[in-house]
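**Q** Just a sequence and a predicted model for now, questions to come.
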Amino acid sequence: MSKSKAFAVIIPAAALVGWLGYTFWQAYQPQPERMQGQIEAQQYNISSKVAGRIEEVMVRKGDQIQRGDLIFTLLSPELDAKLEQAKAGQQAAGAMAEQAEKGARSQEIEAAKDTWRKAKAAAELRGKTYQRVDNLYQEGVVAEQKRDEAYAQWQAARYTERAAYQMYEMAREGARVETKRAAAEKARMAAGAVAEVEAYAADTQIESWHNGEVAEILLHAGELAPQGFPVVSVVDMNDAWAVFHVREDKLKDYRTGAQFEARIPALGDQKYAFAVSHVAVMGDFATWRTTDPAQGFDMRTFEVEARPVKPIDGLRVGMSVLVE
C-alpha cells in the first residue's frame, strides 16, 4: 500500500476519533443554567370612600393618566339630602348662638319691667292695707285673724315683687357666659357636620392620585359601587421590576445592590441591566429542595426583585425575563 493511500485512511479515522472525543468532552461539561422571571409593576386601585351609582367613567383601558385627572363620578341622592339636613342644622345652631349672644329682645325686657312694676304696685297696696287693718286691730275693731291675713298677703306680694324684679334683671343681662359658650360650640359642631358631609360629597368626583396607564375598568356607568370597591385599576410602568425565584445555593450572586444582565424575549435579543432591590424568603410550602445527602441540608427558595438600571421602552407586565 502506498503512503498516499495510508494517509487517506488515517486522516479520516483521526478526525472521527477527535470529533468523538470533543463530543464526549462537551457532553460532560456543566450546562449553563437559565433562570426565568417575569415583569411586575406597581398597581393602584381607584375607589371612592362613599357608596353610590356610577354616573360616568371618563377613561378607557390603555389610557395614560396623570395625577389629578378625573377618573369617574358617582350619583348619591342620599348625600345631597344629608347635606341639606346638615346645613339646616347649622343655620338653626347659628341662630341660637346669635340669640344667646344678643340676649332678650327690647320688647321682652320692657314686658319683664312692666311685670315687676305691677308686682311692686301690688306689694305697696298690700302694705297700706295691712297698716289700716293693723290700726283697726289696735282699736279693737277687727279680729287678730284679719290682721294676720292682711300681713300674709302683704308678705306674699313682696316676694312676688322680688321675683318679678329678678326676672327683669335676667332679661336685661341676657344669657350667662356658659350658655353663650355652649351655643357657640353647638354652632361650631353643626359647621363641622356640614364640612364632613361636604367632604363625602366631594368624593363623588374621583381623581387619580398617581400617574400611570389604565389597566382594568371593573365597574361601568349605571352600576352600584360599594364603599371602597375598586372601580379603575392603574399600573405604573415607570415603577416596574422583575421577580425571580432563586435557590439558596445561588443567592450569593443576587445580593441587594448586585447587578446582572437579562434578556426579555418579547423585546428581542438585546440584554438589559438589572439591579437587585429586594430579597425575601418565600413561604414554607413547596419551597424546600432536597440536596445531596453529603451536604446535609435542604435548600429554600428566595424571591428576588430586581429593577431595571435604565428605563426600558415597551416593557409590559407579565413579560418573561431570562438570565443565564
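**A** Arrived safely. What you see is a predicted model, and the numbers here were worked out from it, not measured in a lab. Numbers count the residues shown, from 1 in each chain.
**Q** CA atoms for contacts and neighbours, from now on please.
**A** Will do.
**Q** Can you report how many residues neighbour residue 310?
**A** 10 (other CA atoms under 10 Å).
**Q** correct me, but it touches residue 273?
**A** Yes: using CA atoms under 8 Å, residue 310 is in contact with residue 273, at 7.4 Å.
**Q** how many neighbours does residue 299 have?
**A** Using other CA under 10 Å, residue 299 is surrounded by 14 other residues.
**Q** Surely it is in contact with residue 290?
**A** Yes: proximity of residue 299 to residue 290 meets the contact threshold set by CA under 8 Å, at 6.5 Å.
**Q** then this one, side by side with the first:
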Amino acid sequence: MKKNIIILLGLFALVSCKRKDTVNGLVQGKVEREEIAVVGKVAGRIVKIKVNEGGLVKRGDTLAILDIPEVDAKKIQAQGAVKSADAQYNMSVRGATANQLKQLYAKQSALKEQYDFAKKSLARIQAMVSDSLVPQQQYDEVYAKYQGALAQYTAVGAEIADVKNGVRIEQQTMALGQKDRALGALQEVQTAEKERFIIAPQDMTIETITLKVGELALPGYTLFTGSLKGSAYFRFTVPESSLAAYKKGEEIEVYIPYKNNEKLVGVIRNVKQLGAYANIATAYPDYNMQDALYELSVAPKNIADADGLQTKSTVTINKK
C-alpha cells in the first residue's frame, strides 16, 4: 500500500512538473469582444422579447416591446391641447365670422339712424336758440344726445374695422405660442411612445437578457448585453520584466488550445498597465510579485479568423 502511494505521488509530481514546464514556455490569455449594453429610457412592463441569447441581430432590429399605459393617456391629452390651441390661433387670424359681421353691420345701421336724427334735431334747435324761442338748457340736452349718438356710431365703425383685420398682432402671437407649446408636448409624447420598442443600436450577438416577460423595466436599467460583430481580440498579462520583448505593432503567433492549438497571426495593438489583480488573464502567474503587470491587446490580423472563437476561451503565445 505504501509503495502504491509513493508511485502515485511520483506520477503526480512528474505530471505537475511537465505541466509547469509547458506553462512556463507560454503566456496565457483570453478571447475578448467589445460589449454593448442596451437600456430602456422610460419605465414599462415587458410584453414581448423577440430575440434569444446567442442570436445575431442587425442594427434597428426590435429586441423587446414594452407596455407603457401612461403614454397613451398623455397622448390623448396632448392631441386635445393641440386641437384647442389650433382653433384659438385660427380664430385670432381670421377674425369674426360672417354672422358676427352681419350683427355688427345691423348695429351700425341702427346707430346711423340715431346719429342722423340727433344731427337734424341739433340743427333745428340751433336756429330756435338764436331766435330765443327755446331756453339754453333744452339746447344743451339735444347737443348731449347728438354727441352720444356720434360716439356710438364711431365706435361700431372701429369695431367692424377690427374684426375685418383680425385681432391684435400680440394676441395672434400669444395664440401661436400656445399652439407651438401644445405641439411640443405632443411631440414629446410621440417620442416616448417610440421608446416602447427596444431597438438594437448596432449589429451584435445577444449575450445576456436580464429580464423576462411581465417584469418591469426601469429607466436606465440594462435589458440586453451584446458583443459587437468583428470586435474579437486577445488579452494577455505580462510582467514588467518581460515588457521590452513585446512591441506595439509587432506581429505575433496566437494559438487556440481548444482547437488543437490552431494558429493565427495577431498584431499587438496596445500595451497598458493593469490597475487590478482581478484583470489578470493568465491562470498560472509565475512572475515576481513586485513586478508591475501590463496587458497586451492583440488584434487578429484577419478578423474573420477570430469570428468563430468563443468569448473568454483560453489562447496562448510563446513566452519571450
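**A** Received the coordinates, thanks. This one's a predicted model, so the numbers in the text were calculated from it and none came from an experiment.
**Q** any shared contact partners between residue 299 and residue 290 of the first structure?
**A** When contacts are counted by CA atoms under 8 Å, 6 or more residues apart in numbering, residue 299 of the first structure and residue 290 have no shared neighbour.
**Q** after the strand or helix carrying residue 81 of the first structure comes which helix or strand?
**A** Following DSSP states H and E, one finds residue 81 of the first structure within helix 77-102. Once the chain leaves helix 77-102 of the first structure, the next helix or strand it forms, by DSSP H and E, is helix 106-138.
**Q** Could you tell me which residues within that following helix count as buried?
**A** 109, 112-113, 115-117, 119-120, 122-124, 126-127, 129-130, 133-134, 136-137 (16 or more other CA atoms under 10 Å).
**Q** which is the next helix or strand following that helix?
**A** Past helix 106-138 of the first structure, the next helix or strand by DSSP H and E is helix 144-173.
**Q** okay, that next one sits on what stretch of the second structure?
**A** Under TM-score structural alignment, the alignment places helix 144-173 of the first structure onto residues 136-165 of the second structure.
**Q** With the first structure overlaid, report how far that stretch is off on average.
**A** With mean CA distance after the TM-score superposition for the first structure, stretch 136-165 of the second structure departs from the first structure by a mean of 1.7 Å once superposed.
**Q** Could you give the separation of that stretch from the chain centroid?
**A** A distance of 63 Å separates the centroid of the chain from that of stretch 136-165 of the second structure, by CA atoms, centre = their mean, to the nearest Å.
**Q** Which positions in that stretch come out as buried?
**A** Buried residues in stretch 136-165 of the second structure, defined by neighbour count with 16+ other CA under 10 Å: 139, 142, 143, 145, 146, 149, 150, 152, 153, 156, 160, 163.
**Q** Pick out the residue nearest the middle of the first structure.
**A** Closest to where the C-alpha atoms of the first structure average out (CA atoms, centre = their mean) is residue 49, at 7.3 Å.
**Q** For the aligned residue in the second structure for that one, which non-adjacent residue is closest in space?
**A** Residue-level alignment of residue 49 of the first structure against the second structure, with TM-score structural alignment as criterion, gives residue 41. Taking CA to CA, 6 or more residues apart in numbering as the measure, residue 41 of the second structure lies nearest to residue 219, with 4.7 Å between them; neighbours along the chain are not counted.
**Q** Give the aligned equivalent of that neighbour in the first structure.
**A** Residue correspondence to the first structure (TM-score structural alignment): residue 219 of the second structure is matched to residue 227.
**Q** before we move on, what about residue 237 of the second structure?
**A** Residue pairing (TM-score structural alignment): residue 237 of the second structure is matched to residue 245 of the first structure.
**Q** doesn't residue 37 make contact with that match?
**A** Yes: A contact is recorded between residue 245 of the first structure and residue 37 when judged using CA under 8 Å, the distance being 7.2 Å.
**Q** which helices and strands does the biggest strand by length in the second structure pack with?
**A** Ranked by residue count, the top strand of the second structure under DSSP state E comes out as strand 262-273. Applying 3 or more CA pairs under 8 Å, 6 or more residues apart in numbering; DSSP states H and E, one finds that strand 262-273 of the second structure contacts strand 251-256, strand 293-300.
**Q** Give the buried residues for it.
**A** With burial defined by 16+ other CA under 10 Å, the residues of strand 262-273 of the second structure counted as buried are 263, 265, 266, 267, 268, 269, 271.
**Q** Where does that strand end up in the first structure?
**A** Going by TM-score structural alignment: strand 262-273 of the second structure matches residues 270-281.
**Q** Since that was my last question, I'll sign off now.
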